[in-house]
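> A structural model of the following input is requested.
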Amino acid sequence: MSNQHQLCLNSGAKEGVCLTAIRYLKGDATDPQEAAAKPKIIVHVCNDLGKWGRGFVLALSKRWPAPERSYREAYASNSPPALGSVQFVPVETFVEVANLIGQRGIARRGQKTPPIRYDAVRTGLAAVAHRAMETGSSVHMPRIGCGLAGGRWDRIEPLIADTLLAAGVPVTVYDF
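Modelled structure (predicted):
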């Protein structure tokens, strides 16, 4: 079942400019609903601590070991990825996973500020848009940043519009 919403920008473009819609589907973001021979990027949000083990990453690890391995290796190095950076990890011939570092730490009991960092998500999505334009990829994701990172979709969706949609990149968001 597909549901499309057309987004109109209020910042970063002329007021009221409408872009290609995000396509919303019920399904699994690790199984992009796109032609098999077309390049696809699966985006998800990671923390900046090197911690991998809860949320959407479990589905990724079950399907492909490479994104987790790359993430853990990067955080074991002397120069771990910074907020806003993205690791692009090839997992199949036409599929790569984007580990977007978009949350500061992890949620803790009693913590008032959620770990999501919207500026970092915007920076990372801009890098994904650039990569998607270079490779002719479509972008697929769950509702990034809205699970364990504590973000709000009404703040994430405009970031997608300002980066990916503004670049003409097709985006599909999956609700499991």
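
> only C-alpha atoms for contact and neighbour calcs from this point on.
Noted.

> tell me where the chain has helices.
56-63, 66-76, 118-135, 153-163 (DSSP state H).

> among those, which is nearest Val17?
helix 153-163 (10.7 Å; Cα to Cα).

> the closest one: which residues count as buried?
156, 158-163 (16 or more other Cα atoms under 10 Å).

> of the residues you listed, closest to Glu134?
Closest approach between the buried residues of helix 153-163 and Glu134, by Cα to Cα: Thr163, at 14.4 Å.

> next, the contact list for the residue sitting furthest away from the middle of the chain, please.
Using Cα atoms, centre = their mean, the residue of the chain lying farthest from its centre is Gly110. It sits 26.6 Å away. By Cα atoms under 8 Å, 6 or more residues apart in numbering, Gly110 lies in contact with nothing.

> before we compare anything, build this one as well:
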Amino acid sequence: MTENTGISYVKGDATAPHGEGVKVIVHLCNDLGGWGKGFVLALSRRWPEPEVAYRRWHRERARNDFGLGAAQFVQVADQLWVANVVGQRGILSRAPGSVRAGETPQGSKGAPVRYEAIDAGLGRVADRARKLGASVHMPRIGYGLAGGEWSRVEPLISGRLTRRGIGVTVYDR
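So this is what the prediction gives:
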């Protein structure tokens, strides 16, 4: 556990969270309705429900809360939920770090990560986790395909979750 954040870091698979009790797996989605790279592939291999729900949520966005900062909660087992958090504007068309000078990601200006949206989404996750009495589990969200910096995401997780007494485990492969 990192002393100043309260976040536990472990090696492993975030789709197989450790511990007892109710758990919420958090990951980031884009605002384009795209699902097909990164952590979502691991989710879809285990459960079809989060992808189906996300695609429907995006398709019906004119009649719901879909948008940056929103969070959708999908129950995949008796004590297990997946939180689809919209924290990216657009997507990277290439791997992070390989976007050429002057090139912008599809549907985005610069890296797709939106820290304000992650913060708002994590607030929604905190509210749901408290209601469920759940711990929160995730890969390093906002990092990787989102093009963000962990040093900017980690304080958001700490501020929204661990400081409110919600246990958080981050999984590194």
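
> what's the TM-score once they're superposed?
For this chain pair, the superposition-based TM-score is 0.89 by TM-score structural alignment, normalised by the length of structure 2; 159 aligned residues with a Cα RMSD of 1.2 Å.

> quick one: contacts for the residue nearest to the spatial centre of structure 1?
Taking Cα atoms, centre = their mean, the centroid of structure 1 lies closest to Val43, which sits 3.1 Å from it. If a contact means Cα under 8 Å, 6+ apart, then Val43 of structure 1 has 97-100, 139-142, 144 as its contacts.

> what about 6 Å?
Applying Cα atoms under 6 Å, 6 or more residues apart in numbering to Val43 of structure 1 gives the contacts 97-98, 141.

> excluding chain neighbours, what is closest to whatever residue of structure 2 lines up with Phe94 of structure 1?
Here Phe94 of structure 1 is matched to Gln79 in structure 2, going by TM-score structural alignment. Closest residue to Gln79 of structure 2 in three dimensions, ignoring its sequence neighbours and counting by Cα to Cα, 6 or more residues apart in numbering: Val22, at 4.5 Å.

> the counterpart of that neighbour in structure 1: how many residues sit nearby?
Under the alignment (TM-score structural alignment), Val22 of structure 2 maps onto Pro39 of structure 1. Other residues near Pro39 of structure 1 come to 18 when the count uses other Cα atoms under 10 Å.

> mind listing what Val97 of structure 1 touches?
41-43, 88-89.

> what do you get if the cut-off is 8 Å, keeping everything else the same?
Counted by Cα under 8 Å, 6+ apart, Val97 of structure 1 has contacts 41-44, 67, 87-91.

> and if you look at Thr104 of structure 2?
92, 110-111.

> and it, how far is that from Gly144 of structure 2?
For Thr104 of structure 2, the distance to Gly144 of structure 2 equals 16 Å [Cα to Cα, to the nearest Å].
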